[in-house]
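Visitor: sequence first, predicted coordinates after that:
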Amino acid sequence: MDKKLGRPRSEKTKTDILTASYDLLIENGFKAITVEKIAEKAGVSKATIYKWWPNKAAVVIDSFLNATSDKLPIPNTGSTIEDMFIQVNNFVQFLISKKGNVIAEIIAEGQFDSKLADIYRQAYFKPRRSISKQILERGISRGDLRKDLNIELTIDLIWGPVFYRLLITGEVLDEIFVRNLINYVFEGIKLNF
């Protein structure tokens, strides 16, 4: 007699939901996704999704983070300026890819959905900001940067132009832009010898 396997394991079900959500996100964009569509694609009920996530935004952001987390490593070359260049350039290269274009869409949706904005700020942007902070703190420790450096403002100086181009002007985001940006910022914050 064959035994029934019963319900799928929770982790597999979660993975299926995240995969379905991410696939829908890439195929159709954030606006077109519904919990019903995620459930259908994953082969689960809506109740199963709501067991782990409070709303569509939460599952979509989790799926995005799950699929993209390995693409943004923390560089440590021994050079603060090079580490910051690598971090920003890796992110810019991701942003200009089809998968990365989703970031602009999620940010745009967040302007009308404060819960979504809170989720992407906490889950996606704060960790990246933390990486920048680690790089700059290492630079201060190594003596590459002055001890009184305003780290938070420096992070804004670095990332502000990236998002300005991404969301406002639509101007080119490429390696040359990133190299020039990092060089200009570091010219302003470097130690005076």
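Guide: It's in. Numbers count the residues shown, from 1 in each chain.

Visitor: only C-alpha atoms from now on, for both contacts and neighbour counts.
Guide: Noted.

Visitor: buried stuff in whichever helix in the chain runs longest?
Guide: Longest helix of the chain, by residue count under DSSP state H: helix 10-28. Within helix 10-28, the residues scored as buried using 16 or more other C-alpha atoms under 10 Å are 13-14, 16-25.

Visitor: over to stretch 132-139?
Guide: Those buried within stretch 132-139 under the rule 16+ other C-alpha under 10 Å are 132-133, 135-139.

Visitor: grab the most central residue of the protein for me.
Guide: When the chain is reduced to its mean C-alpha position, the closest residue under C-alpha atoms, centre = their mean turns out to be Tyr124, at 4.3 Å.

Visitor: try it against this one:
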Amino acid sequence: MTNSELPTPNAAEPTRGRPRNLQTHEAILDAARTLLRREGETRFSIEQVASAAGVSKASIYRRWPTKGALLVDLYMEGFSDGVRQDARSLRSEIRRYLLATVERLKDPLWRRILCSLMAEGQYDPVTSDLLRDRVVGPRRAAGLALLTKAVETEQIPDNLDHDLILDLLFGPLWYRLLFAHAPIDDDFVDRLLKQVEPILFPSPSLGSSTTERKLT
């Protein structure tokens, strides 16, 4: 065997550390987060992310077909709604459920991402579907499961419109996010729940409790 036929040293050895694809993926997400914090959503673009991450635009589009898809992954990264379906107190779990979103939106980065998604979704059907299916849909599913469990455990009446209840809980949050006319904080959640609780937990004197309906 001649020298030219000898195998290249280490050619068959596996790459140590993180796989290159994972490194590229994380570099893109890191660059996107940094750009959003520094520039805001109005100047955020795939071109900027590619340049900051040191990758081609094609590398980004292979992973995220649109800017909206990248923003959705950024927003949902590490997100946990904190809802425990086996909780005995619906009051405490509804508060936990709302605070999961409120806590995330206290960070300007996540507010920018969600605002960008709403804006992008107005003219991009793909982003609109992603926002509904990846962000809004799972949160509503968790809320619906929570309300269904509360009915089964007789914590709330069984004749409530659960979809409308979730609209009442999240509508004010989206309104404040859209117009930024008032803060989104813990006090907002407590005040909101104070208004919604009479619907969820009507006074027995009104004859609306589950127990009274069963006795009639």
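Guide: Now that the structure is in, tell me what you want to look at. Quick caveat, the model's predicted, so the values are computed rather than measured.

Visitor: tell me how the two chains score on TM-score.
Guide: The TM-score (TM-score structural alignment, normalised by the length of structure 1) is 0.84; 191 aligned residues with a C-alpha RMSD of 2.5 Å.

Visitor: hang on, the earlier thing: what's the match for the residue nearest to the centre of structure 1 in structure 2?
Guide: Correspondence of Tyr124 of structure 1 to structure 2, assessed by TM-score structural alignment: Val135.

Visitor: thought that match was touching Val72?
Guide: Yes: Val135 of structure 2 lies in contact with Val72 (C-alpha atoms under 8 Å); the separation is 7.4 Å.

Visitor: now do the helices in structure 1.
Guide: With helices called from DSSP H, structure 1 shows them at 10-28, 35-42, 46-52, 56-68, 80-95, 101-110, 114-120, 126-142, 151-164, 175-189.

Visitor: distance to Asp2 of structure 1 for these - can I get that in CSV?
Guide: Shown next, in CSV, are the helices of structure 1 (distance: least, C-alpha to C-alpha, whole Å):
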stretch, distance to Asp2 of structure 1
helix 10-28, 22
helix 35-42, 26
helix 46-52, 27
helix 56-68, 35
helix 80-95, 48
helix 101-110, 45
helix 114-120, 45
helix 126-142, 48
helix 151-164, 57
helix 175-189, 59
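
Visitor: closest one to Met1 of structure 1 among those?
Guide: Distance to Met1 of structure 1, taken as C-alpha to C-alpha, is lowest for helix 10-28 among these, at 25.7 Å.

Visitor: that closest one: how far from the chain's middle?
Guide: Averaged C-alpha coordinates place helix 10-28 of structure 1 at 17 Å from its chain's average position (C-alpha atoms, centre = their mean, to the nearest Å).

Visitor: cool, stretch 70-84 of structure 1 as well?
Guide: Using C-alpha atoms, centre = their mean, the offset of stretch 70-84 of structure 1 from its chain centre is 16 Å.

Visitor: about what we covered before: the longest helix of structure 1 vs structure 2, average offset?
Guide: Compared with structure 2 after the fit, helix 10-28 of structure 1 shows a mean deviation of 2.1 Å (mean C-alpha distance after the TM-score superposition for structure 1).

Visitor: show me the contact partners of that helix.
Guide: For helix 10-28 of structure 1, contacts defined as C-alpha atoms under 8 Å, 6 or more residues apart in numbering pick out 33, 38-39, 41-42, 44, 49, 59-60, 62-64, 66-67, 98-99, 102.

Visitor: what range in structure 2 does stretch 25-45 of structure 1 sit on?
Guide: On the basis of TM-score structural alignment, stretch 25-45 of structure 1 is assigned to residues 36-56 in structure 2.

Visitor: kindly apply the preceding question to stretch 87-100 of structure 1 instead.
Guide: Using TM-score structural alignment, stretch 87-100 of structure 1 pairs with 97-110 in structure 2.

Visitor: now do the buried residues in the matching stretch.
Guide: Neighbour-count burial for stretch 97-110 of structure 2 [16+ other C-alpha under 10 Å]: 97-102, 105, 109-110.

Visitor: among those residues, which pair sits farthest apart?
Guide: Tyr97 and Leu109 (20.5 Å).
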